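>>> Pasting a predicted model and its sequence here:
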Amino acid sequence: MAVANYTDANGHFPPAYTLGPDKKPWHSWRVLILPYIEQNGLFESYRFNEPWNGPNNSQLAFRIPKTLVFHDTKLPTTTTNYLAVVGTNTMWPGTKGRKREEIKDDTSQTILIAENNGLGVHWMEPRDLTFDTMDFRVDTPEGVSSWYKKPGVVTTEGSILRLSKETTPEALRAALTVNGGETIARDAENWTVIPDGRARERKE
C-alpha cells in the first residue's frame, strides 16, 4: 500500500497537506504518495512552488491515477473517491505526518482512508473530510460513502473494512481516533473485513 510505503521511507505517515508561502494548504497527501503508486513521472511534473491549481499543476488534472478512484470509474475524471479524515486525534492531524508510535489504539480498528461519493474533491486538492464537521452516519455524502452498497475504509494496518448503515456514529468516531482507547465490536454485518474492496455490488 502506497501510504505504508511512504511511511517506511520517511519514518512517518504523510501529512494531510502541506502549506504554501501564504500559509494556506497547497498540496495534498495524494500528491505526496505519487512515487509510491508508480507515478514518478507525474510527481516530477508537479510543481511544489505553486498551489495545486496553479498554471502548471492544473494541466495535470486529468492524469489522475486509477488507484485514487473507484475501480470501475469511467475516465477522464478529476474527482477522487479516497479521502483522509483530518483532525487533531485522527491519523491526519494536518501539516504533521503522524508516527506509528503515536497510534495507541488497535491499528486494525483505526481508520486511515475512507471512501467518499458526494463531496467532489479534486484529487490534487488539499481537501478531505474534517472530523469536526463530517457526518458520522454511514453512507452520506458528507461522510464515509460509496456507490457500492456498503462503503469501505482502510485501516492503519492495511485491512479493508466494509461498513453498513447499522454501523453507529459512535463506532465510526471511535475508529477514526488514534488514542481513544475504545474497543470496537465487529460482526458479520456492521464492521466486516473483506479481502478485496473492488469485489462489491454497486447500488442500483
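Thanks, I have it. Nothing here was measured: the structure is a model prediction, and the numbers come from that model.
>>> drop to CA atoms for contacts and neighbour counts, all remaining ones
Noted.
>>> what about the helices in this protein?
2-10, 29-32, 40-45, 169-176 (DSSP state H).
>>> And those: which comes nearest Thr90?
Nearest to Thr90, of all those, is helix 169-176, at 5.6 Å by Cα to Cα.
>>> here's the one I want to compare it with:
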Amino acid sequence: MTSLSKRKHVWRWLLVVLVFLGLGYGLLVGLSGLRRNATRQHRLNVLDQLGMALATFDAVYDRLPPAARLDESGEPLSSWRFQMCPYLESFMQDVDYDKPWDDPVNREIATYFAGFFRGSTRGDRPTRFHTNVMVVTGPGTPFDGQKECRLADLDPDTILVVEVAESGVHWMEPGDLSIDNLPASLVKGIDGDGLCVLFADGSAWFLGNDVSLEDLKKFLTIDGAEQYDREKILGPHARKRSP
C-alpha cells in the first residue's frame, strides 16, 4: 500500500469514528432531553395530585389548610403538606395528625411520602426528606395566616403552590416561602430551566426561567391574581405539557 493509500485509509477510518461519535453525542443529548421531559411531567403530575387534595380538603372543611397546623397554645405542629396526606393516598400505618410532625408515631409516614414531596429518595441522605413544593405565605396571599381562605374566594389565576430547589425543610415540618422575601432563584426551579406552579383552578404549568420574579409575584396574592391575566403575562413563558 502506497503512502497516499495509507493516508486515505486513515482518513476513512477517522471519518467513520467521527460519524459514530456524532451519532453517540446526538443520542445522549436526545436521551437527556427525554429524561428532562419525563422528570418535568412527573413534577407536574405531583402538582396535579396536590391540586385535587387541596380541593378535597376545601370541600370537606370549606377552607384551604393553613400553611402550618397549630396546637392549642399556638405552636406549629406540622405543615400543610402533612395535612394533605389523607387526601393523597390511604396510609394504613399509625399516624397522628394532632401530634408534632417529628413525633415517633409519625416516623413511618415520613419515609412513605418523602419521594412524593421531594421527587426522589436516592440514598440515605437527610435531604431526601426535604420538600420541593411550598406555598407562599404573608399578607395578601391565600396562606396569610390571619384569616381562612376558600377556593371559591380565589381567582382561578391565583398561584397556590410553587416548586423550590433546595428548601432545607423536612416535608412534614412547618416552613414555607414568604411573599416579602422570595429568592430571585425561585424562577429557576429545581433544574435551572424553570419552575412548576399550581393554580387555584387546579391547573399546573411549567414556566421557563425567563419569567421574571416580579411577574410571578403578581399571581401569588389574591388581589394581584384578580387584577392581572395569567395568559397574557405568564402564558408567553409557559412550556407545552406532554400529552
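Alright, I've got the coordinates. A quick note: this is a predicted structure, and the numbers were derived from the prediction, not measured.
>>> ok, back up a step: now the helices of the first structure in TSV, please, with extra columns for mean neighbour count and distance to Leu19 of the first structure.
Shown next, in TSV, are the helices of the first structure (neighbours: other Cα atoms under 10 Å; distance: least, Cα to Cα, whole Å):
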stretch	mean neighbour count	distance to Leu19 of the first structure
helix 2-10	16	18
helix 29-32	22	12
helix 40-45	13	17
helix 169-176	19	24
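>>> So which of the ones you listed is nearest Trp147 of the first structure?
Taking these one by one with Cα to Cα, helix 169-176 is closest: 19.0 Å.
>>> which residue numbers in the second structure go with the closest one?
Under TM-score structural alignment, the match for helix 169-176 of the first structure in the second structure covers residues 213-220.
>>> Translate Thr80 of the first structure into the numbering of the second structure.
Per TM-score structural alignment, Thr80 of the first structure is aligned with Thr131.
>>> brain fart, Lys23 of the first structure
Lys23 of the first structure maps onto Gly74 in the second structure, by TM-score structural alignment.
>>> Please report how far its match lies from Lys99 of the second structure.
13 Å (Cα to Cα, to the nearest Å).
>>> middle-most residue in the second structure, spatially?
Glu163 (3.3 Å; Cα atoms, centre = their mean).
>>> Aligned against the first structure, show me the partner of that residue.
So Glu163 of the second structure corresponds to Glu115, using TM-score structural alignment.
>>> More neighbours: which of Gly74 and Lys99 of the second structure?
Neighbour count, other Cα atoms under 10 Å: between Gly74 of the second structure and Lys99, Lys99 has more, with 14 against 8.
>>> which residues does the more buried one contact?
By Cα atoms under 8 Å, 6 or more residues apart in numbering, the contact set of Lys99 of the second structure is Leu77.
>>> any idea how far it lies from Asp223 of the second structure?
From Lys99 of the second structure to Asp223 of the second structure the distance is 35 Å (Cα to Cα).
>>> For Gly224 of the second structure, see how far away the residue nearest to the centre of the second structure is.
If you go by Cα to Cα, the gap between Glu163 of the second structure and Gly224 of the second structure works out to 20 Å.
>>> before we move on, what about Pro174 of the second structure?
26 Å.
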